[in-house]
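Chemist: below: sequence and its predicted model.
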Amino acid sequence: MTTSFPSSFDDCVARDRDDPLAERRDLFALPDGLLYLDGHSLGPATHKALARLEQAAKDEWAQGLIRSWNDAGWIDLARDTGARIARLIGAGPDEVLVCDSVSTNLFKLAAAARDLSASPTLIIEEDEFPTDQYIAEGLAQLTKSNLLRVRPDEGLQRLAETGGILIRSAVNYRTAAVADMKEAEKVADLSGGVIVWDLSHATGVLALDMSIARLAAGCTYKYLNGGPGAPAFIYVRQDVANRITSPLPGWMGHKSPFNFASHYEPADGVARFANGTPPILSLSALAAALDAFEGITPAELEAKARALGDFCLSLAEKIGLQSSSPAISTRRGGHVTLHHENGYAIIQALIARGIIGDFRSPDAMRFGFSPLYTGFADVWRAMDALGDVLKTGEWDSPTFLARAKVT
């Protein structure tokens, strides 16, 4: 827990010098002079990931061709990479598989959860990440199930009342508020309901214990730095895996895919949730990116991310900005959200200065603090520049006010 903050830029530099994770920054191919505070949305490339991607394309694909499914271990890459992610979320190595997208995995799990739930009712909070809401809505329409779209923080109450299937993020994408997963799972158990967790903003920045949960999905392109569009992962606790079936029984989820049987027989465990052919190039980059986490515990990652977030909040308060993120010394995800009615233009002005954060409508400015490559000096520089942009009104320019497609 952070009890004191650096009082000057030099103090920040000194604290970064003593940081045991500081050397990890050299693993990343970040442009010189750029301050990247958007890793909660898209993590930067590592040198190893870029090299591995080239090897997979030029050697294994171009030269090895189809032989690489065996010779280069392609056939086991989704399973092996999932086992490495398992360590970062407090799961067993046989409980995580890399496959498909978060949206697809949430659909598969929410549909499969009907085998575990006393009620088919789907529950989603109205401030949940949009794709989670869309998946719940689409699945409800497809299965003709009841959908309860409830107000923020009412999901557990409705789950306790009705049972059913709740889709919920472990970390809120706007505020970085962290759900109490242990208490939530107690509610699910007592109600006969099931929670499908979205770990997208939690994986790689929080210390999790997924043994308390049954089902989850998450992305790999944020804090895990897997690359744009990197495949997601799916988690199914071992004691329930063989009791549920995927609604998308793909070839790779078959017990013996290369027997080419006409009828589907699910593989054991989480492997039954595999669908089509795994994206080997993306998987190769992700596998190499995970090397950056070797030798680090999730607790260390969370401690540093929280300290950086605390420092950001302390500096933001001094320049008069309000935040919807959990307060200093409170558990939160790896980003901090500040608010200003002209937030979009302000973020664009910062990007023009080489400081990259992001914006979420209507007025949220988000700054992410990946513990692997961000330091106290980075937070100082970002908040100092933010204060200057506000003081000078630099944001009030047609260039910065014009909205791009991606915010």
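Modeler: Nice, I can see it.
Chemist: please make it C-alpha for all contacts and neighbour counts, starting now.
Modeler: Will do.
Chemist: give the contact list for the residue lying closest to His340 once chain neighbours are set aside.
Modeler: Leaving aside its sequence neighbours, His340 sits nearest to Asp363 (CA to CA, 6 or more residues apart in numbering; 5.5 Å). Contact partners of Asp363, counting by CA atoms under 8 Å, 6 or more residues apart in numbering, are 339-344.
Chemist: rerun that using 6 Å as the cut-off
Modeler: By CA atoms under 6 Å, 6 or more residues apart in numbering, the residues touching Asp363 are 339-341, 343.
Chemist: show me what contacts Asp100?
Modeler: By CA under 6 Å, 6+ apart, the contact set of Asp100 is 231-232.
Chemist: re the thing from before, please indicate which of the contacts of Asp363 are buried?
Modeler: Those of these that meet the buried threshold are 339-340, 343, by 16 or more other CA atoms under 10 Å.
Chemist: okay, the contacts of Asp363 in CSV with secondary structure and distance to Tyr36 next?
Modeler: CSV is the format used below for the contacts of Asp363 (DSSP: H, G, I helix; E, B strand; the rest coil; distance: CA to CA, whole Å):
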residue, secondary structure, distance to Tyr36
His339, strand, 19
His340, coil, 20
Glu341, coil, 23
Gly343, helix, 18
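Chemist: how close does the residue nearest to His340 sit to Pro44?
Modeler: Noted for Asp363: a distance of 25 Å to Pro44, by CA to CA, to the nearest Å.
Chemist: pasting the second one now:
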Amino acid sequence: MTTDDLTTGDLTTAGQIPSASELAAEASALDAADPLRSLRDEFVGSETSLVYFDGNSLGRPPRSAAARLETFVREEWGGRLIRGWDESWMQLPFLIGDTIGRTALGAAPGQTVIGDSTTVLLYKLLRAAFDSCAAEDPRRVEIVIDRDNFPTDRFLAEGIAAERGGRVRWVEVDRAAGVSPELLREAVGPQTAVVLLSHVAYRSGFLADAAELTRIAHDAGALVLWDLCHSAGSVPIEADAWRFDLAVGCTYKYLNGGPGSPAFAYVAERHQSALAQPIQGWMGAADVFAMGPSYAPGEGMRRFLSGTPPIVGMLALQDTLRLIETVGIEALRKKSVALTEFAVRLADALLAPLGVTLASPRGAGERGGHITLSHPRMREVTARLWEQDVIPDYRDPGGLRIGLSPLSTSFTETLEGMRAVRGALE
């Protein structure tokens, strides 16, 4: 079996469930053909029997992060103390931001910065985009967003619309899919200020056609803010080529930055000087240490910072960025597709006979790095699996979410987890 065979195979024969030996043989063959298989050893816990199906919520920690953090505490923080700000820390949000842009976003330098939480950065950019569009054309008072977008995105859209005298235009979507070009065309128009979309839907794993949806929004005269939380580090993104206006993503999923590691913000260079972000803090000022009587925004991406950067929270993800840059995002996407295709075939063979349905797109080109399996008992199943060191995620209604990180997940681990799901259901 070669790497081209990773997404092929038929686990069923004459409607029969494959034997344990047949399944193990296929998983073993897929692992042997995987050019990224050695990278699994780079992550803490990969040597254990625990099955981790939640890499799209919180990635495993890189082994090298422990040494990086220890060195930082001893040498940079402990040894240099406050001098660290002048020597390197002040530039870290921009340096790491540019690395994220280069390795995971398809973004030229000077357009990505890392700093606040996902929620805070989404608020900043959504508010800034809404205000800019409304100021240019007072008719533009609508934020377009789908009903099944992540709660934070929906809550922020509602809050900003109320705060700024606007309104939300809801897009009704299939929960097993997402926003299509046809749906967006019907939603946008002369009153649209900003369109807020997720590149990969958090529930179904639906992969949006980001280039086409961006074009549709632009044709309507609107700006687009992309939520990249479930795609950055797993799915190729071409922010510059696809003419993104704005984007935000977290770093604790496929970038393995650790619990609560800070998010990143992308603002296309053409918009940077025109947007006024609403949380005016000292770190976003033109002269950070002038301590002047009034606020003047900094140049470029500095103006989108607010408070003191969370330096410790930025450290661990640098090791994953190094791995992504080494192997390339296209290789990660190929492995991700192979993993989800294998999981779908296992679900068809092992779980469909028990009444489980796929609540994600079947086509690999319409799917990100996770799938969702639907059954009325999945909440109970999830609790039982956690007790067995099999860790998926649960999402209402009745959805078992299987997140497969291409850097740290093997095909054998995927098989063992899916067999455990079958056992829990039985």
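Modeler: Arrived safely. All of these numbers come straight from a predicted model, not from anything done at the bench.
Chemist: the residue nearest to His340 of the first structure maps to what in the second structure?
Modeler: Here Asp363 of the first structure is matched to Gly398 in the second structure, going by TM-score structural alignment.
Chemist: likewise for His340 of the first structure?
Modeler: His340 of the first structure maps onto His375 in the second structure when the alignment is built from TM-score structural alignment.
Chemist: Ala49 of the first structure too?
Modeler: Per TM-score structural alignment, Ala49 of the first structure is aligned with Ala65.
Chemist: measure that match to Phe94 of the second structure for me?
Modeler: Distance of Ala65 of the second structure to Phe94 of the second structure, computed by CA to CA: 20 Å.
Chemist: Asp86 of the second structure too?
Modeler: Distance from Asp86 of the second structure to Phe94 of the second structure, by CA to CA: 14 Å.
Chemist: how about Arg169 of the second structure?
Modeler: As judged by CA to CA, Arg169 of the second structure and Phe94 of the second structure stand 34 Å apart.
Chemist: one step back: doesn't Val356 make contact with the match of His340 of the first structure?
Modeler: Yes: here His375 of the second structure reaches Val356: they are 5.2 Å apart, a contact under CA atoms under 6 Å.
Chemist: show me where the stretch 301-426 of the second structure has strands.
Modeler: Taking DSSP state E, counting those that start in this stretch as the test, the strands found in the stretch 301-426 of the second structure are 357-358, 370-374, 390-391, 393-395, 399-403.
Chemist: and the last one against the first structure, how far off on average?
Modeler: Pointing back at strand 399-403 of the second structure there. On the superposed models, the aligned residues of the first structure are on average 0.5 Å from strand 399-403 of the second structure, with distances taken as mean CA distance after the TM-score superposition for the first structure.
Chemist: can you tell me what Gly164 of the first structure aligns to in the second structure?
Modeler: In the second structure, the residue paired with Gly164 of the first structure according to TM-score structural alignment is Ala193.
Chemist: residue contacts, its match?
Modeler: Contact analysis of Ala193 of the second structure by CA under 6 Å, 6+ apart lists 130, 133, 140-143, 222.
Chemist: please redo it, this time with the cut-off set to 10 Å
Modeler: Ala193 of the second structure is in contact with 126, 129-134, 136-144, 166, 217, 220-224, counting by CA atoms under 10 Å, 6 or more residues apart in numbering.
Chemist: which of the residues you listed are buried, as a PyMOL select command?
Modeler: Buried residues among those (16+ other CA under 10 Å), as a PyMOL selection:
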select buried, resi 126+129+130+131+132+133+134+140+141+142+143+144+166+217+220+221+222+223+224
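Chemist: picking that back up, residues contacting the match of Ala49 of the first structure?
Modeler: Under the contact definition (CA under 10 Å, 6+ apart), the residues listed for Ala65 of the second structure are 42-44, 71, 256-258, 315-320.
Chemist: part of a helix, is the match of Gly164 of the first structure?
Modeler: No: the assignment for Ala193 of the second structure, made by DSSP: H, G, I helix; E, B strand; the rest coil, is strand rather than a helix.
Chemist: aligned partner of Gly82 of the first structure in the second structure?
Modeler: Match for Gly82 of the first structure (TM-score structural alignment): Gly97.
Chemist: also Asp38 of the first structure?
Modeler: Structural correspondence for Asp38 of the first structure with respect to the second structure (TM-score structural alignment): Asp54.
Chemist: what sits against the closest residue to its match other than its chain neighbours?
Modeler: Leaving aside its chain neighbours, Asp54 of the second structure sits nearest to Gly403 (4.8 Å; criterion: CA to CA, 6+ apart). Contacts for Gly403 of the second structure (CA under 10 Å, 6+ apart) come out as 52-59, 205, 230, 253-254, 336, 339-340, 368-372, 391-393, 409, 414.
Chemist: mind redoing it with 6 Å?
Modeler: Counted by CA under 6 Å, 6+ apart, Gly403 of the second structure has contacts 53-56, 370.
Chemist: can you lay out these as JSON lines showing neighbour count?
Modeler: Converted to JSON lines, the contacts of Gly403 of the second structure look like this (neighbours: other CA atoms under 10 Å):
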{"residue": "Phe53", "neighbour count": "25"}
{"residue": "Asp54", "neighbour count": "21"}
{"residue": "Gly55", "neighbour count": "26"}
{"residue": "Asn56", "neighbour count": "25"}
{"residue": "His370", "neighbour count": "30"}
